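Peer 1: Build me a structure from this.
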Amino acid sequence: MLIVISPAKNLDFESPAKTKITSQPAMLKEAKSLVDICKKFSAPELTDLMGISNKLAFLNAERFQEWSPPFNDENSKQALLAFNGDVYSGLNATSFTESDLKFAQDHLRILSGLYGILRPLDLMQAYRLEMGTKLKTPKGDNLYKYWGSLISEKLNEVLKESKDDILINLASDEYFKSIDLNALDVTIVRPIFKDQKNGKYKVISSFAKKARGMMARFIIENRLNDPKDLE
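Peer 2: Model (predicted):
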């Protein structure tokens, strides 16, 4: 089984990485092209583009200016350990063993507005660029058009190499939309997490996000390869 999850807005580049094992993003060239576009935006323009506060806009304008490959363990951090949101709280990757991390490297992918798709141990530099951002590029007026079929093609490569035909969708709708489902010849499993409130079951965003991370962790720790084991 191959799992896909969303990235997080919050990042942790202060805590030391618990492993020295690293890899490089597969679509760094495409990421650089996006950064080159974003470097031309002033902080006030980023506020309008991303719908963020002035403080966050200045921070991310600075991040784009400082973004510079090649990535190494001094200027970057592994994606799974750098993202720091509800999903990643559920995943709790800092407690993974080396064996867990290696399994995750083969069976988990993080969808990203900037990097397209990341393996857990791919090095990345700090950024904020959500997949739903209406950023104009030579390919169109949003990131879905920019990435086109590239993310799906990369997923197909991974699935073919591992002889897998099950994709576990633990990503948000915003990010899963970046995948061209017609290009994938797989069975897609999409767990939905609901909590009981006032006698009714509803999706509560923060709880659902953490539950997605916990399910990803469960799959990784138990080395699962059959979706029936998730029932």
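Peer 1: Please make it C-alpha for all contacts and neighbour counts, starting now.
Peer 2: Will do.
Peer 1: mind listing the helices for the chain?
Peer 2: In the chain, the helices defined using DSSP state H lie at 28-38, 43-50, 54-66, 79-82, 86-91, 98-107, 143-147, 150-161, 173-176, 205-222.
Peer 1: who does the longest one touch, helix- and strand-wise?
Peer 2: It refers to helix 205-222. Under the contact criterion of 3 or more C-alpha pairs under 8 Å, 6 or more residues apart in numbering; DSSP states H and E, helix 205-222 touches helix 86-91, helix 98-107, strand 166-170.
Peer 1: Now the second one, please; I'll put the structures next to each other:
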Amino acid sequence: MLVLLPPSETKSDGGRGVPLDLDRLWLPELTSTRRTLVDALVALSADVDASRAALGISPKQLFEVERNAALLTSPTAPALARYTGVLYDALGASAFTKAQRARADARIAIGSALFGALRATDPVPAYRLSGGSTLPGLPTLRALWKPDLSEAITAAAEGLIVDLRSGTYQQLGPIAGAVTATVLTEQPDGSRSVVSHFNKHHKGLLARALTVTRAEPSDARSVARVASKAGLRVEVASPNEVVVLTDSY
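Peer 2: Purely as a prediction, here's the structure:
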């Protein structure tokens, strides 16, 4: 099973790894596109105003331009430690046991606008590039990554793919046949609505359940069973979708 997570806008600082080496990353067939994007980001960082426009950042986020400028020289950290935020807090990788860490390394992949997809252990620097960004002089990210990203992930995965990426990142590399998850809030009257605030949190809890289990889910029903055993309320909506239910607050 491969659990494909979304990236996060927020990323940890620093790292202890050597600078970025694209040849060390998962899915080497994506190296050419990765190099194109890395070079474009580094070049763009020389123009602060152009960087702000392309990356959609505020004056308080100019450190992101500095991060991009140092893409090829700054220290790296494993991808699972680099990405931060609500989903990754709920995943709780820092508290994994040795056995759980081994399962995380084997099962988790992370979508990325810059790198396409990464394994949990891939060493990467901090950077800023969102799935909806377009860099000057280049096609859209969707055009750059399709169809290579879809084909590479599908070919590398063994067994079921559970795609927990957001819509923007799914569009960069759609995975046919993957199981997806929708988070809904259930009101006291039984009505349901799409969750916004708690969406990432509950997807993080689902990702944790799928990562630490000793089971090997093979379809949506077995994904739901694992999630239910972990205390989540989950329904099977279709052969390719599970619904995680939360109570209204």
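Peer 1: Reformat the helices of the first structure as a markdown table; add distance to residue 126 of the first structure and mean neighbour count.
Peer 2: Listed next are the helices of the first structure as a markdown table, based on distance: least, C-alpha to C-alpha, whole Å; neighbours: other C-alpha atoms under 10 Å:
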| stretch | distance to residue 126 of the first structure | mean neighbour count |
| --- | --- | --- |
| helix 28-38 | 12 | 16 |
| helix 43-50 | 16 | 17 |
| helix 54-66 | 6 | 17 |
| helix 79-82 | 8 | 25 |
| helix 86-91 | 16 | 22 |
| helix 98-107 | 20 | 18 |
| helix 143-147 | 18 | 21 |
| helix 150-161 | 21 | 16 |
| helix 173-176 | 18 | 16 |
| helix 205-222 | 21 | 19 |
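Peer 1: Pipe those into a markdown table and attach distance to residue 192 of the first structure per row.
Peer 2: What follows is these, written out as a markdown table (distance: least, C-alpha to C-alpha, whole Å):
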| stretch | distance to residue 192 of the first structure |
| --- | --- |
| helix 28-38 | 31 |
| helix 43-50 | 28 |
| helix 54-66 | 31 |
| helix 79-82 | 22 |
| helix 86-91 | 14 |
| helix 98-107 | 20 |
| helix 143-147 | 24 |
| helix 150-161 | 22 |
| helix 173-176 | 12 |
| helix 205-222 | 8 |
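Peer 1: out of the ones you listed, nearest to residue 118 of the first structure?
Peer 2: helix 79-82 (7.1 Å; C-alpha to C-alpha).
Peer 1: with the second structure superposed, average distance for that closest one?
Peer 2: Aligned to the second structure and superposed, helix 79-82 of the first structure gives a mean residue distance of 1.0 Å (mean C-alpha distance after the TM-score superposition for the first structure).
Peer 1: Check the gap between residue 82 of the second structure and residue 208 of the second structure for me.
Peer 2: Remark: distance between residue 82 of the second structure and residue 208 of the second structure (C-alpha to C-alpha, to the nearest Å) = 17 Å.
Peer 1: now do residue 73 of the second structure
Peer 2: The gap separating residue 73 of the second structure from residue 208 of the second structure is 32 Å, by C-alpha to C-alpha.
Peer 1: try residue 194 of the second structure
Peer 2: 21 Å.
Peer 1: swap in residue 228 of the second structure?
Peer 2: Distance, residue 228 of the second structure to residue 208 of the second structure, using C-alpha to C-alpha: 12 Å.
Peer 1: ditto for residue 16 of the second structure
Peer 2: 25 Å.
Peer 1: now do residue 171 of the second structure
Peer 2: Residue 171 of the second structure sits 24 Å away from residue 208 of the second structure, going by C-alpha to C-alpha.
Peer 1: Kindly report the same for residue 99 of the second structure.
Peer 2: 13 Å.
Peer 1: and what of residue 145 of the second structure?
Peer 2: 28 Å.
Peer 1: What's residue 167 of the second structure aligned with over in the first structure?
Peer 2: In the first structure, the residue matched to residue 167 of the second structure (TM-score structural alignment) is residue 173.
Peer 1: same thing with residue 37 of the second structure?
Peer 2: In the first structure, residue 37 of the second structure lands on residue 34 (TM-score structural alignment).
Peer 1: distance of the residue sitting furthest away from the middle of the first structure from residue 208 of the first structure?
Peer 2: Distance from the centre of the first structure peaks at residue 199, with 33.7 Å (C-alpha atoms, centre = their mean). Plainly put, residue 199 of the first structure is 18 Å away from residue 208 of the first structure if you go by C-alpha to C-alpha.
Peer 1: for residue 134 of the first structure, same thing?
Peer 2: Taken as C-alpha to C-alpha, the span from residue 134 of the first structure to residue 208 of the first structure is 26 Å.
Peer 1: Residue 135 of the first structure too?
Peer 2: As for residue 135 of the first structure, its distance to residue 208 of the first structure is 28 Å (criterion: C-alpha to C-alpha).
Peer 1: Give me the neighbour count for the residue nearest to residue 8 of the second structure when sequence neighbours are not counted.
Peer 2: Nearest residue to residue 8 of the second structure in three dimensions, chain neighbours excluded: residue 83, at 5.8 Å (C-alpha to C-alpha, 6 or more residues apart in numbering). Residue 83 of the second structure has 22 neighbours, counted by other C-alpha atoms under 10 Å.
Peer 1: What is the end-to-end distance of stretch 76-85 of the first structure?
Peer 2: Span of stretch 76-85 of the first structure from end to end, C-alpha to C-alpha: 18 Å.
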